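>>> Below is the sequence, then the predicted model.
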Amino acid sequence: MSDMPGSKAQYANPQKERRGASRMLHATRYSLLGLRAAWGETAFRQEVLAALVLVPAAFWLGRSWVEVALLAGSVVLLMIVELLNTGIEAAIDRIGPEWHALSGRAKDMGSAAVLLSLLLCMGIWGAAIYQRIVHG
């Protein structure tokens, strides 16, 4: 077997050998499994429940497609960052339960990313609500 890019010997993960529709089908399945796993996280469940209210509300509050996209997109972005943070935490926890400064730092940075995305979301929604109240 060759070590050239694309050769079977190159991949430790046999899923990397999939191509075309098979790869897309398997990637979709793994993504759905990831969402199912994330549902076990309280923060993600709370964000999904908020999204069920906020995304439809974005269509009422937004006055143009750009505003709707910003409002709905900020909610989806928060969920994306939460998923990435959860992935970081899972990877760190897999390494071992003992405390390590770098592990703590990685988890803290993931948490900070969630905080920043939450503040961004709140800022966008706050500005939109303010505009609606003040300028009718």
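Everything's here; your move.

>>> Could you use CA atoms for every contact and neighbour count after this?
Fine.

>>> which residues in the chain form strands?
In the chain, no segments count as strands under DSSP state E.

>>> Just give me the longest helix of it.
The longest helix of the chain (DSSP state H) is helix 101-135.

>>> For the nearest residue to S103 once chain neighbours are set aside, the count of nearby residues, please.
Nearest residue to S103, sequence neighbours excluded (Cα to Cα, 6 or more residues apart in numbering): I92, at 6.1 Å. Residues within reach of I92, counting by other Cα atoms under 10 Å, total 17.

>>> ok, and here's another one to check against it:
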Amino acid sequence: MTQQKPQRKTGFAHLIAATGYSVAGLRRMWQESAFRQEVIGGAAVLLLLLALGGSAGQIGLMTVLLLALLAIEALNTAIEAIVDHLSPDWSVFAKQAKDIASAAVFLMILANGVCLSVILLDLALAAA
């Protein structure tokens, strides 16, 4: 039995509905251990930068990169859910899709690490 597609909302009702969908997505993401680890690690990084006297620009840049990491983690999870639905058994296409999505997360983690390293080096040189 299929469900009827809900009627499309417009205007302010669309904004309210979209916010609800986003909150539901964040609730779903919180079930993922990688997402929780990234949130906690990101909070620790931002607190470290605050404690070390990072500038507003440094903290802002790190915040944007951390949010981008969380967004890519969400896309990775969405891809995994779709692939698992389309290919419940093991398949080459499913493995490749999941591996590529995982690589995107890995690359974003590297970008965060590079940025954090540069900021920490800058703070160390400024303190010397």
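The structure has been received and is ready for your questions. The structure displayed is predicted, hence computed values, not measured ones.

>>> What's the average distance for the longest helix of the first structure when superposed on the second structure?
Once the two are superposed, helix 101-135 of the first structure sits an average of 0.7 Å from its aligned residues in the second structure (mean Cα distance after the TM-score superposition for the first structure).

>>> Tell me the counterpart residues of that helix in the second structure, please.
Residues 92-126 of the second structure are where helix 101-135 of the first structure lands when matched by TM-score structural alignment.

>>> and the corresponding residue of the first structure for S33 of the second structure, what is it in contact with?
When the first structure is aligned by TM-score structural alignment, S33 of the second structure is paired with T42. Going by Cα atoms under 8 Å, 6 or more residues apart in numbering, T42 of the first structure touches no other residue.

>>> how close does T42 of the first structure get to L71 of the first structure?
Separation of T42 of the first structure from L71 of the first structure (Cα to Cα, to the nearest Å) stands at 23 Å.

>>> same thing with Q15 of the first structure?
Relative to L71 of the first structure, and taking Cα to Cα, Q15 of the first structure is found at 36 Å.

>>> what does M122 of the first structure give?
In terms of Cα to Cα, M122 of the first structure sits 9 Å off from L71 of the first structure.
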